[in-house]
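Engineer: based on what follows, work out the 3D shape:
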Amino acid sequence: MTALTVVLAVLAALPFIMFGLAKVTGRLGMPERAAHLGFTEAAYRRIGVLEIVGAAGLLVGLAFPLIGVAAGGCLLVLVLSGAVLHLRSGDGPKGAAPALVAAMLVVLYGIVGASI
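Structural biologist: As a prediction, the model looks like this:
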């Protein structure tokens, strides 16, 4: 494991922890966002739990690389689905940008983590 792997794991995990906690706790306007995207608050909270679990998987991947890469793959599917949903809901590129940035971090982590 390199310092770059650690940095990328933490950078990739942070947005998922932050937005996952916001979804689970209903902060930062998340109930309104859930309704805008067509989700119930309960469903949106479950997505938040998946984000938190995936972020934990990225961090566990520092000790067990295959777990980190698997978690990254799952998060990538989740976040790209979210980006598509934002675009379909009329949010435009600005609305999808956080998901796309998180996707790029996960891809970078996967590339670096898989090469070790």
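
Engineer: drop to CA atoms for contacts and neighbour counts, all remaining ones
Structural biologist: Will do.

Engineer: helices of the chain, start to end?
Structural biologist: Listed in chain order, the helices of the chain (DSSP state H) span 3-25, 30-37, 41-60, 65-88, 92-114.

Engineer: most packed of the ones you listed?
Structural biologist: Highest mean neighbour count among these (mean count of other C-alpha atoms under 10 Å): helix 41-60, with a mean of 21.

Engineer: hmm, who's touching that helix?
Structural biologist: The set of residues external to helix 41-60 that reach it, using C-alpha atoms under 8 Å, 6 or more residues apart in numbering, is 9-10, 12-14, 16-17, 19-26, 31, 34-35, 67-69, 71-72, 74-75.

Engineer: next up, for comparison:
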Amino acid sequence: MTVASVIVVVVLVLGLVASAGGKLTKQNLQMEVLRTVGVPEGRVPYLAVLELAGAAGLLVGFAVPVLGIAAAICVVLYFVGAVAAHLRVGDRDLTASGGMLGLSIAALVLSALTM
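Structural biologist: Next comes the predicted model:
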């Protein structure tokens, strides 16, 4: 694994943990965004668990690269869904979800190239 892939994965993990933390603590900004895209409040903890599972899988990927790649694929799919949810309701502010999608794609590509 290269230095670049380690940096990208660590930044992605930090972003996932921060995002999950905001969901679990019902941070006002995150809850407002989730309401905008139509996520029922009862499902928010499940999204946080998915983010934490993705972060854990990415970290395990340092020791078992194939699991890290599998986790990166899942994180990419998670954020494809997030971007789609924004677009579905006409929300064009893709700063957070689009940025995380780009970062997760970068982590996937770099992890796969350095396996």
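
Engineer: middle-most residue in the first structure, spatially?
Structural biologist: With distances taken as C-alpha atoms, centre = their mean, Phe16 lies nearest the centre of the first structure, 4.1 Å away.

Engineer: dump the residue contacts of the aligned partner of that one in the second structure.
Structural biologist: By TM-score structural alignment, Phe16 of the first structure lines up with Leu16 in the second structure. Counting by C-alpha under 8 Å, 6+ apart, Leu16 of the second structure touches Glu51, Leu52, Gly54, Ala55.

Engineer: also Ser97 of the second structure?
Structural biologist: Each residue near Ser97 of the second structure by C-alpha under 8 Å, 6+ apart is listed here: Phe79, Ala82, Val83.

Engineer: repeat that for 6 Å
Structural biologist: Listed by C-alpha atoms under 6 Å, 6 or more residues apart in numbering, the contact set of Ser97 of the second structure reads Val83.

Engineer: what's the answer for the one 4 residues further on, then?
Structural biologist: The neighbourhood of Leu101 of the second structure, defined by C-alpha under 6 Å, 6+ apart, consists of Val76, Phe79.

Engineer: mind redoing it with 8 Å?
Structural biologist: Per C-alpha under 8 Å, 6+ apart, neighbours of Leu101 of the second structure: Val75, Val76, Phe79, Val80, Val83.

Engineer: now do the same for it: its match in the first structure.
Structural biologist: Match for Leu101 of the second structure (TM-score structural alignment): Ala103.

Engineer: state the distance from that match to Leu11 of the first structure.
Structural biologist: Distance, Ala103 of the first structure to Leu11 of the first structure, using C-alpha to C-alpha, to the nearest Å: 11 Å.

Engineer: so what sits against both of those two?
Structural biologist: Counting by C-alpha under 8 Å, 6+ apart, nothing touches both Ala103 of the first structure and Leu11.

Engineer: circling back: tell me the one of the contacts of Leu16 of the second structure nearest Arg92 of the second structure?
Structural biologist: Of all the contacts of Leu16 of the second structure, Arg92 of the second structure sits closest to Glu51, with 22.3 Å by C-alpha to C-alpha.

Engineer: how close does the closest one sit to Ser97 of the second structure?
Structural biologist: Using C-alpha to C-alpha, Glu51 of the second structure is found at 12 Å from Ser97 of the second structure.
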